[in-house]
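3D, please:
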Amino acid sequence: MTLAVSRTFRRPFWVTPFGTEGRRDFFSNRLWPELLRDKDEDLAPNIDFIEKDGKYFLNAELPGLKKDDISISIEDGYVTVSGKKEINKEEEGTSYYLKETRSGSFTRSFRLPGKVDKENVDATFKDGVLTVAMSLEKEAETKKIEIN
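So this is what the prediction gives:
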């Protein structure tokens, strides 16, 4: 039988005598996973938000969700991604030895660094990854006025 051992690097206590290392281990999820877990922690997606080639790109990892479970909105200088995941209820007569699948919802909002052309936003969802491409609003060009 093989037993996997997880070892985390810890700094010696004399380097940071008042640090948070010991507290972090004491309150780790290994001791009280359900008590310390944030309700929406499991469903909140990992998101990258970048600017490239005159566009903002938001990439969100959303495994297990379908296109219809996701909504995106742009309002008041913020882009918001929301989602909802529903898992079938437990079946009668079934013994679960481990059940880590979760139901719930999430909402993530990000302030846009600049103005976005709301008419030129594209969203794709493929292989559990949502990509939102938002074109930057073109700045008004300075117009020189001739005096008659």
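
Could you use CA atoms for every contact and neighbour count after this?
OK.

So which bits of the helix ranked longest in the chain are buried?
The residue-count maximum for a helix in the chain (DSSP state H) belongs to helix 21-26. Along helix 21-26, no position meets the burial threshold by neighbour count (16 or more other C-alpha atoms under 10 Å).

what comes into contact with the helix or strand just after it?
Later in the chain than helix 21-26, the nearest helix or strand by DSSP states H and E is helix 33-36. Taking contacts as C-alpha atoms under 8 Å, 6 or more residues apart in numbering, the residues outside helix 33-36 that touch it are 27, 29.

how about this one, so we can line them up?
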Amino acid sequence: MAYPMALYRADPFAMMRRLSEDFDRLVSGAAPAFPAVHVWQGDAAAAITAELPGVDPADIDISVKDDVLTLSGERRLPDLPDGAVWHRRERGFGRFTRAVRLPFRVDPDKVEARFTDGVLRIAVGRPDTDLPKRIPIKAG
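As a prediction, the model looks like this:
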């Protein structure tokens, strides 16, 4: 793969870091976690996105217990025509499970999930009893 010269001028060690990361992954045998997720939180809720290209929404299970959200499912092998042979196969297939510890307990009735363009978006809310309550100060 050719790298633009501008990349080297901006960061002469970028290629070394990438080679080191690739080597570590090769030696440890560790693959990136699947699915890749992002988690962020607000005061009353958190949002989770998971990249699930090629996964049918019917093959995804979402569960929550206390402060752990678990995604599981299966990415199936595509149907190949008779006589077809793989030339290159870089995407993994099969069953997956990913547990994400959230920064608070989750109210199971306040969970909503949407799946669009291979990205699963989940919103999880805190139980009302766990939300911070503002205490008014009375004069005198």
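
now what about the TM-score between them?
Taking TM-score structural alignment, normalised by the length of structure 2 as the basis, the two superposed chains have a TM-score of 0.68; 125 aligned residues with a C-alpha RMSD of 3.4 Å.

so where do the strands sit in structure 1?
With DSSP state E as the definition, structure 1 shows strands at residue ranges 47-52, 55-61, 70-75, 78-85, 104-111, 116-126, 129-136.

Residue 24 of structure 1: which of the ones you listed is closest?
Taking C-alpha to C-alpha as the criterion, strand 47-52 is the member of the strands of structure 1 that comes nearest to residue 24 of structure 1, at 24.8 Å.

The closest one against structure 2, how far on average?
Superposing on structure 2 places strand 47-52 of structure 1 at an average distance of 1.2 Å from its equivalents, by mean C-alpha distance after the TM-score superposition for structure 1.

so that strand matches what in structure 2?
Per the alignment by TM-score structural alignment, strand 47-52 of structure 1 matches residues 37-42 in structure 2.

what's the spacing between that stretch and its chain's center?
On the basis of C-alpha atoms, centre = their mean, to the nearest Å, the separation between the geometric centre of stretch 37-42 of structure 2 and that of its chain is 10 Å.

now swap in stretch 20-34 of structure 2 and tell me
If you compare the mean C-alpha spot of stretch 20-34 of structure 2 with that of the full chain, they lie 18 Å apart, counting by C-alpha atoms, centre = their mean.

swap in stretch 62-79 of structure 2?
Its chain's C-alpha centre lies 10 Å from the corresponding centre of stretch 62-79 of structure 2 when counted by C-alpha atoms, centre = their mean.
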